[in-house]
Structures are given as C-alpha cells and as structure tokens.
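> How does the following fold in three dimensions:
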Amino acid sequence: MPDGALLNRYWDSRDTPRDESWAEDVATAREATGRSAAEVYRDLRSGAESGWDFSSRWFDDPQNIATLHTTEIVPVDLNSLLWTLERTIAAHCRALAERACVRDFDRRAGARKRAMNRYLWSVSERRFGDWDRRTGRMTSSVSAAGLYPLFTGWANRSQARDTARQTEAVLIAPGGLRTTALTTGQQWDAPNGWAPLQWVAISGLDRYGHRATAETIGTRWLGTVDRVYRETGKMLEKYDVEQQRPGGGGEYPLQDGFGWTNGVTRVLLDRYPDVVSETAPTAP
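Prediction:
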C-alpha cells in the first residue's frame, strides 16, 4: 500500500486465456483498449479465482468486462478472511505454547487490521469497500463484500451500525441481499443474490446486534428459495432477488442444485422456522 503496509489482492501467475473460457477471453482481450492481451488474461483469471466471476467490482466501466483490472483491486472480503486466518493461527499457536508463532501472527493480524481500517473503510462515505491501487482511493462499488468485516468481527460498533444502514438502504431487495447495487448482466451483480453472501450478511449483522436487518435478509431469502422450489422442484445456484425467480447472467447456464444453497437454506430454516409452510411443493 502507499505507506508500505501489506494487504492482499487476487493474482494468477498465468497470463493466458482460461482453458474453460478460451474463446470468451480472447474476445474480451480484443475489446480492451490500451492494454496487452496478457494483462487482460491475467485479470480475467484473477477475477475467476476471486469467486466473483464476474462483477462490476473489478471493472472501470461497470457495463464493460474489457475494463476489468482485478489485480489492481485490494478486496475487503479477501483481507477480512486473511485477518481471521492470522488470528486463528495465533490462537492455535497460543494453545501449543509456541510463543514466537503467537507473536508473529498477532503482529500480522494487528498490522492487517490497521491497514484495513486505513484503506478499506471510507470515513467520508461511512462504508467498507475495495481499494484501487491505480487511482489511490476506494472504488465506488457498493457490494455485499462490505459485510465481511462484520462477518469476521474486525469492524467496530460504529462501522457496523453504518454498514447496517447502508445495507438497508442499498442492498436489501424484495427477495434477499443483492450482490452489488448495479445491474450489469454479470452474475455477481444485481439482480442476483447468492446463498453464501446471504449467510455472511446475516451472521455479521447478527454478531453486532442488528438482528432485525439480519432477519429481513434471511426471511426474504427463504421466501425466494421456497417460491422457486415450489415452481420448479429445484434448489438453484443463484436467484434473482428482485423478481424472486431463478438467477441469470454470466458465462454459463444456471446450475441446478448447489451445496451452498442447500446448506444456507437449512440453517436459515432452523433460525427462522415460521417463514416457510409445510405444504409440499408442486412437481414441475
């Protein structure tokens, strides 16, 4: 980072088209202006490694995938998870009385938290977000990734309160939590909602006492999953949380099943047992 602090980004060591999307990547590189094909390929690969393949989080122009620059973005969710990993390693070392290891990973976690507060929290906008290394400032993308500091527990109470307010104002849709605030045709943007992000948001908000907001997301998501299941007899990879129907967008057809949808739905049914009736779904 500009002051020498260390945070992490997504990076792929290869700069060739993805094997599974070769033609698509070649076409994207042709559309990119002022950049080498190798640079575009690396950013596409890194975006796929992020799990958010693809999202306007990585784009200069939210409507144009050829403007992605994943490797220049410092993501709030990735660094939140790495902070948790460093803390977990320190805790295990403490249990084993490995003092040098404890000091090392406590130091790493402390330094990361200070850097995240400096670069991944906007005092003026009162929100968490991603940092663009080229522009030297936080990106304009408002996304569910901003709830990871609550999920992992490094946010303070004031930050959590502001995050809950923004979530209520921008990200909560009729059928659950939007992935981002923008509709772009990419699958990791609105109107899609994804089960793991619902759980991140619900768990994080609940951790800081924002239980009503967490419940709104959870019950609306269950309503969407239940509605689509009754109509199709399927659990799906992603959902349109605006219209409460199967999700879409991205590079490949919507996938049936998916363990994360099943798992999150199961735990939310335990948490909010009165949302879904016991009436059996109609077979498709």
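
> Could you use CA atoms for every contact and neighbour count after this?
Will do.

> Which parts of the chain are strands?
Applying DSSP state E to the chain gives strands spanning 73-74, 121-122, 127-128, 131-132, 137-138, 172-173, 176-177, 192-193, 239-240, 245-246.

> before we go on, could you also do this sequence so I can check it against the first one:
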Amino acid sequence: MRRAAVALSLALVGGCMAPAARLSAPAPTAQVRTPADLYGPLFEAVQMRRIFPDGKTFVDAVAKRDAAAIVADYRRGDYRDDAALTAFVMANFDVPASAPATPASAARPPLAEHIRALWPQLTRPPLDPPAGSSALALPHRYVVPGGRFREMYYWDSYFTMLGLEADGRGDLTRDMIENFVSLVTRFGHVPNGTRTYYVSRSQPPFLYLMMGLVRDADAATQARWLAALKAEHRFWITQRSVTMPDGAVLQRYGDARRTPRDESWREDVETGRGDPARYNDLRAGAESGWDFSSRWLGDGRTLATIRTTGIVPVDLNSLLYGMERALAERSRALGHRNAGDYDRMAEVRRAAIERWLWRDDEARYGDYDLGERRVRAGVTAATAYPLFTGMASPGRGARVAATIERDLLAANGLRSTMATTGQQWDRPNGWAPLQWIAVDGLRRYGRDDLAQRIAVRFLATVEREYRASGKLLEKYDVEESRAGGGGEYPTQDGFGWTNGVTRALQERYAR
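Got it, this is the predicted structure:
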C-alpha cells in the first residue's frame, strides 16, 4: 500500500492534467539571479559592514546602470571607508527610503473604518519593474503588508484577502490570485515574496484556500487555476518530500539555495558561520513563515542549532492534505478523470499524519524530528492546523481543543508556542494568522465557545493598541496586550494580515 501511494504520487506529478490545462515549462530557479549573485564583493561589503541598518534596503535598491559595470568600478576603487562605500552605493543605486510608517489615525475612527481606509494605502498597481530592480513583474494590482515589506507575500495574502472579502473588495482578491497563478506559470511554485531573492523558496501553500474565496469564477478561469494548483502540488511533492520510517512520504520546508539569505545576509553569516547546511536551514525556516521559532531549533532555544530541514511540520502537511482534497473537488467539477487519485493521496497523507505527527499522551499534533525519530517536545499553535483543514478525527479534534484551551490560550489571544526564546514566533507573541487558523479550526470541530474567546481577546488587543497608537501591528504580545517583539527586525505596522484577520473576526463576532 505504501509503495502504491508513492507510485501514485509520482504518476500525478509526472503529469496527468488534461492537455488543455497544462502550464508552460517554468524557468529554473537557479537561473534567477539575486543581488548577491549580481554584485558579489560589493554586495557582501554593503551587507557585512551594515551600510544600511536594515539588510533588506540594499536588496530592494534599483541599479542605475549595468551590474557588471558597477562591480568593475567597485573593484577598481578603494572603499574601505564606510563613508566612501556609502557614497559609491548612493551614486549607483536608487535606494529605497526607510520603510514609511503607515500614518497613524489621530482622529481614531472606528477600527473597521480605519482598516477600510488602509486598503488603498497598501494597494499597488500592476508592476513592470525597471531594469536593475529585484522586483518580479506582476500583471495585476496587489496588496502589500506594509512597513519594510514593499512587495506581495505568499501566505500573508490569504489572511489579507479575508479582510478584503469582508470589506467587499473581491476585485482585489481576484487580482492577487491571478498574480499568484502567473508566478506559478513562471517559476513552478509561488515564491516566498515577489523579489528575485525569494524565488528559491515558497511559503505555506494557501493558494487553494485563496481560490476557495471566489465563488463565481467561470469554467475557463477554474481550469487555469486548477492547472496552477496541480503545478504547485508537483513542486511540493518533487522538491520537499521526505520518507518516514515506515516508507510513507510527507513534506518538509526547504530552499533551493545553501547560502545566506540576501535580505538577512549579515545575520545569517553570523549564525551560520560558513556552514551551507545551516544556511539552508535558515532559508527553510523562512519558507515556513515561522522565522524564527523554537519549532526549528535543535535545542529549542538557540538559533545556531536550527535544523528546519530535519523536521516534518504538521502545518505544511495539513495544508497539503487540504490542497489534495481541493484538487480532487476541482478536478471532479471540471470532469477530469484523475479526481479520485487526489482523494486517495489525501487519505494516504491523513493516515501518515495521524501516525507520525500525533502525540497521544499530550493530546496534540506536532512536528516530527527525523534525527530523534519522535514528535518534538512542546505544544505550538501549529497543532490547530489539522482542525483547520478538517483532517483530524472528531475525537482527536476535541482533545486538541482542550490542549489549546489549557496551554495556548492567553489573556489577550492565542500564544504561538509555550517556549520563551526571544524569537518572534515564540511566546509571548500572538500572530493574526494563527488566531484565524485556531478560530476557524475550532469552529469546524464544534468548539465555537473557545473560538469566540480567542477571537474576542485578540480583537480587544488589536483595539487597545489602535486606541493607544493609531496603528495595527504585525504581531502582539498576547500576555501583556502590547506590541510584540523579538526577531531580526522591529515590529512593523501596516499591517496586511492583521487588518484582514481583524475585519474577518469582526464580521464573525463583533456585529
């Protein structure tokens, strides 16, 4: 049975799409040149000497002339002095200004009204980037998170769309889906974000859920979207698979590169200390969206022990279960003969998750450590994902709900983990997307009482901060009801997914 499941996976990724729905061959990821590739020694000098406080500034700059000419001039000059190097960069690049803060609302209108007014501020027109830019072309409008995040991001966008739908902006939802479909066509997957330096990795696969928000797409659109979903599924199966001890195949996070991340070069060099495997694990942690968390740390505390690629994550595999169910449903609706194959793949995956990613003695789902051959210690908010995708049995769903209530429910929302490490995806931080995953999953399993408590507490936290500062933030401390902290950069305001989840929760609970 296990060999048959693997053979089925390989047959599907080998291409059983209807001929009319096939995508053109994507560009190899290795051919996408990033700022580190283009500017070599100049890039390393700028990043390692911290010419800009934020490592993302230089990688978002636009070169004023040919990269090779810039590098040649740099090699001929003497730029050991930081002032001279800064002057050289400013003469050869259009450098973005420090990320502008989203204007605080002095008048403090009702929160829902404030968020509706933010959508136009965060919306960008179709993008045909100039020569010398790291930005990827986008044929339609899109919404950015805000702050230092000047581009469209993958999993952020689903949660942003929840708010767009609540505010009657389905036109933007559809535009962004079309952008993601165009990215799959070009690269074979959805990149982490719409920059060249993000193309080597993806993020948690929420595209099928984005598509599920649109109820009136015509048959031709549905066929294009299904082709993109099948291509994305092939990416995860062919690029991110790992074999469990019994031969079952699940997926893990990864990245095609084994170098420091362009946008966090100095931080990764200091952490990785020349180890390509550790750089790859840092990149894989970024693909997870939880960058960073005790979930990926060998000792559960220290970033230098990161080993993301040695861990089989419950959130990713739960989402892939949901994707396979969606592929079956969409294939069936369009009359494709292989719909049942995706149903079977989902069922095989469900059985593997239930066997390998479940801790019965702790009544929770978790991440499997391949090196230690066990589910990693510590309850995290990722335990809600099998409920969110409807994968868990009713009995296990009820037990997970009790665990969430006992361990993760804080006075002001849902904690990400129970570990205090200083990393931004750990205690005491709570993040809007994880609130939604838990709330939606708990409702699905009949625990609307607990779902409502999480939602109401988180909404109160967002409201308190908004009343105090006029801002919506990327993350919150849900134990002290204040701005969240930790991580590689200051807490950002804007903020796309907080806006989206807040509006969706308001529509559900605060009418």
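
> Reformat the strands of the first structure as a markdown table; add mean neighbour count and distance to residue 221 of the first structure.
Formatted as a markdown table, the strands of the first structure follow (neighbours: other Cα atoms under 10 Å; distance: least, Cα to Cα, whole Å):
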| stretch | mean neighbour count | distance to residue 221 of the first structure |
| --- | --- | --- |
| strand 73-74 | 22 | 29 |
| strand 121-122 | 19 | 28 |
| strand 127-128 | 26 | 23 |
| strand 131-132 | 22 | 29 |
| strand 137-138 | 16 | 29 |
| strand 172-173 | 24 | 9 |
| strand 176-177 | 32 | 4 |
| strand 192-193 | 30 | 9 |
| strand 239-240 | 26 | 9 |
| strand 245-246 | 22 | 11 |
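
> Dump these to CSV, plus distance to residue 88 of the first structure.
Formatted as CSV, the strands of the first structure follow (distance: least, Cα to Cα, whole Å):
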stretch, distance to residue 88 of the first structure
strand 73-74, 22
strand 121-122, 23
strand 127-128, 23
strand 131-132, 25
strand 137-138, 28
strand 172-173, 31
strand 176-177, 28
strand 192-193, 29
strand 239-240, 33
strand 245-246, 37
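
> residue in the second structure matching residue 264 of the first structure?
Correspondence of residue 264 of the first structure to the second structure, assessed by TM-score structural alignment: residue 501.

> What about its match, how many residues nearby?
Residue 501 of the second structure sits with 27 neighbouring residues when counted by other Cα atoms under 10 Å.

> was I right about it contacting residue 437?
No - assessed by Cα atoms under 8 Å, residue 501 of the second structure is found out of contact with residue 437, at 10.0 Å.

> Nearest the geometric middle of the first structure, what residue?
The residue lying closest to the centre of the first structure (Cα atoms, centre = their mean) is residue 145, at 3.8 Å.

> Skipping adjacent residues, who's closest to the aligned residue in the second structure for residue 137 of the first structure in space?
With TM-score structural alignment as the criterion, the equivalent of residue 137 of the first structure in the second structure is residue 374. Leaving out its chain neighbours, the residue that sits closest to residue 374 of the second structure by Cα to Cα, 6 or more residues apart in numbering is residue 368, at 5.6 Å.

> Hmm, the one you found is touching residue 377, no?
No - using Cα under 8 Å, residue 368 of the second structure makes no contact with residue 377, being 9.5 Å away.

> Against residue 410 of the second structure, how distant is the residue nearest to residue 374 of the second structure?
Look at residue 368 of the second structure and residue 410 of the second structure: by Cα to Cα, to the nearest Å, they are 26 Å apart.

> what does residue 506 of the second structure give?
19 Å.

> since we're on the residue mapped onto residue 258 of the second structure from the first structure, how many residues are nearby?
Structural correspondence for residue 258 of the second structure with respect to the first structure (TM-score structural alignment): residue 15. Residue 15 of the first structure is flanked by 16 other residues according to other Cα under 10 Å.

> same thing with residue 73 of the second structure?
11.

> Can you list the helices and strands that the stretch of helix or strand it belongs to packs against?
Residue 73 of the second structure belongs to helix 67-76 when assigned by DSSP states H and E. On a contact count with 3 or more Cα pairs under 8 Å, 6 or more residues apart in numbering; DSSP states H and E, helix 67-76 of the second structure meets helix 35-48.

> Report the contact partners of residue 151 of the first structure.
Contacts for residue 151 of the first structure (Cα atoms under 8 Å, 6 or more residues apart in numbering) come out as 200-201, 203-205, 207.

> After alignment, which residue of the second structure pairs with it?
By TM-score structural alignment, residue 151 of the first structure lines up with residue 388.

> List the residues that contact the nearest residue to its match once chain neighbours are set aside.
Excluding the flanking residues, the one nearest residue 388 of the second structure by Cα to Cα, 6+ apart is residue 441, at 3.7 Å. Taking Cα under 8 Å, 6+ apart, we find residue 441 of the second structure in contact with 384-390.

> which position in the first structure aligns with residue 441 of the second structure?
So residue 441 of the second structure corresponds to residue 204, using TM-score structural alignment.

> you'd agree the match of residue 137 of the first structure is up against residue 359?
No - the pair residue 374 of the second structure / residue 359 is not scored as a contact, 9.1 Å apart, by Cα under 8 Å.
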